[in-house]
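> A predicted structure for the sequence below; I have some questions about it.
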Amino acid sequence: MTTTAPPRVNPWALSGFWFGTSFHWLLLFAVLIPADMLRFVGEADKGKSQGLLIALGAAIAMLLPPIVGAYSDRVGRRLSLIQWSVVVNVVGLLIMAFAPNVWVYGLGFLVLQIGNNAATAPYSALIPQVVPPEQRGRYSGVMGLLQLSGQLLGGVVGALVGFQLLPREVTFILIAALLLFTSTLTVRFVPEPPARPAGPAAPRVNWLALFRHGPFFWVFVTRALFGLGQYSVQPLLQYYLRDVIGNFRLGGVDLGNAVTANSVMLLAIVAGGIASTLLAGRVSDRVGRKPVIYVAGTLMAVAAVALLFAPNLPVVLALAVVFGLGFGAFTSVDWALGSDAMPSAASYARDMGVWHVAFTAPQFISAPQGLLLDWGNAHGHNLGYTLVFGVAASFFVLAMLLVTRVRGVK
């Protein structure tokens, strides 16, 4: 039986959507949601309210991608599903932008999560479906670079929000416009992958059976641990800067407030990430994915612990660059490692949808970490930050250790 060769696609076009969605999530999690929660519920409940909101979104992010992915595999469509899902995502953004209270705001966030996660499963299937295995490191590196570039732009926009040069409502509209533009570029310039040859339909979503495939299971676990580390601290950095650092002077410039300082910190993380992303992706094609993961986990864990001892904002920013170097290295091999571990070409979207859950389900950690932050700070001076950052570092170390269990992937 002859099969149609997968289409060759430009890696930059393939990764366009990921640029927009990275810009989208950075501004939401690191800038807009923390500030809006403080505005809606006040100081005492900011941590737990934000954690609950993100956890509710994570429930959708955990359940929806495998279901949509299985449907995408069955009907053989990727791009149209991405396009319509992004429209739902944009509706959620607009609801959040003009919400009069925290309840409507939360509803908008749930609509947004439905749209974004419905797009993720068919989009995630594109790399293993159209990229040859020997080039996945390069393509994953480009995707990581555009992910970090989207976050870089998000940090710049976040600084404008912090300086009160950009109204929050306009920021939500800007996110929606960029997400529509970048997703349209991907849909327009990436050809619909050819349908798989006729044969048995992809099996129904069966998580237990999928996890019995050893390489997939351990890739899932290590990706989840990296996600737990990231979501333990990312939504709380704005509060950390305000409560622990306090002084927002950088050289002779006073950044003025924690929102602006947080955006500058995120820019430092992204700058470090961009410096390592493309190089690490290409290196992984030669020496393997695991050595890159070892370096990434070490850098991220060290930086997370060292932040507890940072005396001022310049030191915080230097540590942010170190963290970014590790985060960029991890990002550059993340998609390649996941693609290498897929058990079957007949169910790419479903399985990549399940794989994506490893990075969205950890958003649940924001709720207990938010509670831990509020509890710790109530019982000791900044004790909550010591607990939260320490837990995050332990997740990174554990991920680095367990990636050794991934068999058949170098």
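Received, thanks.

> only C-alpha atoms for contact and neighbour calcs from this point on.
OK.

> quick one: the closest residue to residue 139 other than its chain neighbours from residue 177, how far?
Leaving aside its sequence neighbours, residue 139 sits nearest to residue 11 (C-alpha to C-alpha, 6 or more residues apart in numbering; 5.7 Å). Distance of residue 11 to residue 177, given as C-alpha to C-alpha, to the nearest Å: 22 Å.

> tell me which of those two has more neighbours.
In this view residue 11 and residue 177 are compared by other C-alpha atoms under 10 Å, and residue 11 has more residues nearby, 17 against 13.

> who are the contact partners of that one?
Listed by C-alpha atoms under 8 Å, 6 or more residues apart in numbering, the contact set of residue 11 reads 139, 142, 143.

> looking at neighbours, which among those is most surrounded?
Busiest of those [other C-alpha under 10 Å] is residue 143, holding 31 neighbours.

> residue 90 contacts residue 176, correct?
Yes. At 5.3 Å, residue 90 counts as touching residue 176 under the criterion of C-alpha atoms under 8 Å.

> and the host helix or strand of residue 295, what does it pack onto?
Assessed by DSSP states H and E, residue 295 sits inside helix 289-306. Identification of packing neighbours for helix 289-306 by 3 or more C-alpha pairs under 8 Å, 6 or more residues apart in numbering; DSSP states H and E yields helix 258-287, helix 313-340, helix 383-402.

> how about these, which one is nearest residue 346?
Closest approach to residue 346 among the helices and strands packed on helix 289-306 (C-alpha to C-alpha): helix 313-340, 13.3 Å.

> quick one: the closest one to helix 258-287, angle?
If you take axes from the mean of the first three to the mean of the last three C-alpha atoms, to 10 degrees, helix 313-340 sits at 40 degrees to helix 258-287.

> list the contacts of residue 387.
Residue 387 neighbours (C-alpha under 8 Å, 6+ apart): 372, 373, 376.

> mind checking the SS state of the first one?
What that stands for is residue 372. helix (DSSP: H, G, I helix; E, B strand; the rest coil).

> can you give me the strands in the stretch 151-300 of the chain?
249-250, 253-254 (DSSP state E, counting those that start in this stretch).

> pick the most deeply packed of those strands.
strand 249-250 (a mean of 14; mean count of other C-alpha atoms under 10 Å).

> and that one, what does it pack against?
Right, strand 249-250 is packed against helix 313-340 by 3+ C-alpha pairs under 8 Å, 6+ apart.

> on that earlier part again, between the strands of the stretch 151-300 of the chain, which one is nearest to residue 351?
strand 249-250 (45.7 Å).

> make a markdown table from the strands of the stretch 151-300 of the chain and add distance to residue 232 to it.
Listed next are those as a markdown table, based on distance: least, C-alpha to C-alpha, whole Å:
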| stretch | distance to residue 232 |
| --- | --- |
| strand 249-250 | 26 |
| strand 253-254 | 28 |
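
> ok, structure two:
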Amino acid sequence: MVLTTASLDAVGLGLVLPILPALLGQVGSAASTIPMHVGLLTALYAVMQFLCAPVLGRLSDRFGRRRVLLASLAGATVDYLILALTSSLWVFYVARAVAGITGATNAVTATVIADVTPPAERAKRYGWLGACYGGGMIAGPVIGGLFGGFSPHLPFLVAALLTAVNLTLSLSMLHETRPDLPIKSQESASTSAPFRLQAIQGVVPLIAAFGLVQLIGQAPGSTWVLFTQQRLDWSPVEVGISLSLFGLVQVLVQAVLTGRVVTRLGETGTIYLGIVADASGLIGLAFVTGSWAMMPILAALGVGGITVPALQTLLSQRTPEQHQGRLQGHLASLNSLTSILGPIAFTTIFALSQIDADGTLWFCAAALYIPCAILVTRNARSSG
């Protein structure tokens, strides 16, 4: 059920992308202001996830995972209905803010996986979680574009229906994975000082490495269209096909390869492999001159997707069970923060270098793996 929830969260984020300009036009926005509103609404969603993911994580530690997930699904269902029916711009802003809050459940779903999965199997399960999210991000724009052709409001009705079905199934099938957690949390709150993740040896460097990897991932996500249209003269159709292929490769790698690679190389070895693969793909983009050369680059970037599940596994293994929600909340919040800062940083780099050196942004992104590798290496030495 939690994998289904993760998929639907991603669908909800992705389906609005192709229909947002038309929807803003219908609610009365002037054509000249639509780009501004698109940027503000996208940022608003990410900001609310950044602020609320740690809160949901802590709430799940205190009150249980099931209650938080059910409340979020109920809120998301109502929110989608409002988005489908509203004809007011300010209501749309409020609804997107609520969508950011209810969409912050990825912290809780990751916590559920930590609750029910032995440490040796967590990388595989986190790979599945990433694959579900990636699949939802592929399906979301398809749903939005398909049903948005009839009406910009219709995709939200579809999303509301899917979320309501998920809520109904969760009510009967989703069980609390930590039934003793509220008692333990209350006892610890009354008998000890507030818990801080920084107190766990090795967690802070790994969280920093996690943030760097997520930030690097924003480079292709934010500049792919701009770069491929300029360097390779791709049409919108070719760009769309390449993005779909990239998404499918990442989904397959995370769903199929992550667990096997971790079994053979261990979490730290898997992180190194992911760093090398992704950095190679980024550097390859700086030199690419033809469409066919993009195939091995897409494969390398796809293999780089194993880094995040391996890091997430190391972090979950270091953190006490009763504080898994807090950890995953911080990770989800950090991911949201990079989705705000990354596009600004990398599109700015591209804008400043596109005339004479449009590959600069890929070198900058790959260079961020140097401190990331140092952090992981220091962690491995200190824990070894």
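Here it is on my side, so go on. Since we're looking at a predicted model, the values are computed, not measured.

> for residue 231 of the first structure, which of the helices and strands packed on helix 289-306 of the first structure is the nearest?
helix 383-402 (8.3 Å).

> the inter-axis angle of the closest one versus helix 289-306?
Using the same axes, to 10 degrees, one finds that helix 383-402 of the first structure and helix 289-306 are set 160 degrees apart in direction.

> can you give me the buried ones in helix 383-402 of the first structure?
Within helix 383-402 of the first structure, the residues scored as buried using 16 or more other C-alpha atoms under 10 Å are 383-400.

> stretch 20-39 of the first structure too?
So, applying 16+ other C-alpha under 10 Å, buried residues of stretch 20-39 of the first structure: 20-38.

> how many other residues sit next to residue 209 of the first structure?
Residue 209 of the first structure: 8 neighbours (other C-alpha under 10 Å).

> meant to ask about residue 240 of the first structure, not that
Counted with other C-alpha under 10 Å, residues neighbouring residue 240 of the first structure total 21.

> give the contact list for residue 232 of the second structure.
Listed by C-alpha under 8 Å, 6+ apart, the contact partners of residue 232 of the second structure are 289, 290, 291.

> tell me which residue is most central in the second structure.
residue 335 (6.4 Å; C-alpha atoms, centre = their mean).

> I'd guessed it sits against residue 216; true?
No. Contact between residue 335 of the second structure and residue 216 fails when scored by C-alpha under 8 Å: they sit 10.9 Å apart.

> might you report the residue contacts of residue 296 of the first structure?
Applying C-alpha under 8 Å, 6+ apart to residue 296 of the first structure gives the contacts 325, 326, 327, 328, 329, 330.

> across to the second structure, which of these hold up?
For the contacts of residue 296 of the first structure, the contacts that are reproduced in the second structure, applying both residues aligned by TM-score structural alignment, their matches' C-alpha atoms under 8 Å, are 325, 326, 327, 329, 330.

> can you tell me which of those residues lies nearest to residue 107 of the first structure?
Distances from residue 107 of the first structure to these, taken by C-alpha to C-alpha, are shortest for residue 327, at 31.2 Å.

> you'd agree the closest one is up against residue 300?
Yes. The criterion here is C-alpha under 8 Å, and residue 327 of the first structure meets it with residue 300 at 6.8 Å.

> okay, now the nearest residue to residue 238 of the first structure once chain neighbours are set aside: neighbour count?
Spatial nearest neighbour of residue 238 of the first structure, excluding adjacent residues (C-alpha to C-alpha, 6+ apart): residue 262 at 5.4 Å. Per other C-alpha under 10 Å, the neighbour tally for residue 262 of the first structure reads 27.

> ok, residue 262 of the first structure touching residue 237?
Yes. With contacts counted by C-alpha under 8 Å, residue 262 of the first structure reaches residue 237, the gap being 6.6 Å.

> now do the most far-flung residue of the second structure relative to its centre against residue 241 of the second structure, distance only.
What lies farthest from the middle of the second structure is residue 191; by C-alpha atoms, centre = their mean that is 35.7 Å. According to C-alpha to C-alpha, residue 191 of the second structure and residue 241 of the second structure sit 57 Å apart.

> just list the residues touching the residue farthest from the centre of the second structure, thanks.
Going by C-alpha under 8 Å, 6+ apart, the list of residues near residue 191 of the second structure is empty.

> what about the helices in the stretch 101-250 of the first structure?
Along the stretch 101-250 of the first structure, the stretches classed as helices by DSSP state H, counting those that start in this stretch are 102-124, 126-130, 136-162, 168-189, 207-211, 214-233, 237-240.

> of those helices, which approaches residue 281 of the first structure most closely?
It's helix 136-162; of those, that one is closest to residue 281 of the first structure (C-alpha to C-alpha) at 4.4 Å.

> check the alignment and tell me where residue 207 of the second structure lands in the first structure.
Counting by TM-score structural alignment, residue 207 of the second structure corresponds to residue 220 in the first structure.

> work out the gap between stretch 110-121 of the first structure and the centre of the chain.
The chain centroid and the centroid of stretch 110-121 of the first structure are separated by 13 Å under C-alpha atoms, centre = their mean, to the nearest Å.

> er, stretch 167-182 of the first structure actually
Stretch 167-182 of the first structure sits 18 Å away from the centroid of its parent chain (C-alpha atoms, centre = their mean).

> same question for stretch 296-308 of the second structure.
Centroid separation for stretch 296-308 of the second structure versus its chain: 16 Å, with C-alpha atoms, centre = their mean.

> distance to residue 154 of the first structure added to the helices and strands packed on helix 289-306 of the first structure, as JSON lines?
As requested, these are arranged in JSON lines below (distance: least, C-alpha to C-alpha, whole Å):
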{"stretch": "helix 258-287", "distance to residue 154 of the first structure": "8"}
{"stretch": "helix 313-340", "distance to residue 154 of the first structure": "15"}
{"stretch": "helix 383-402", "distance to residue 154 of the first structure": "23"}
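
> out of the ones you listed, flag the one nearest residue 67 of the first structure.
Closest to residue 67 of the first structure of these is helix 313-340 (C-alpha to C-alpha; 18.4 Å).
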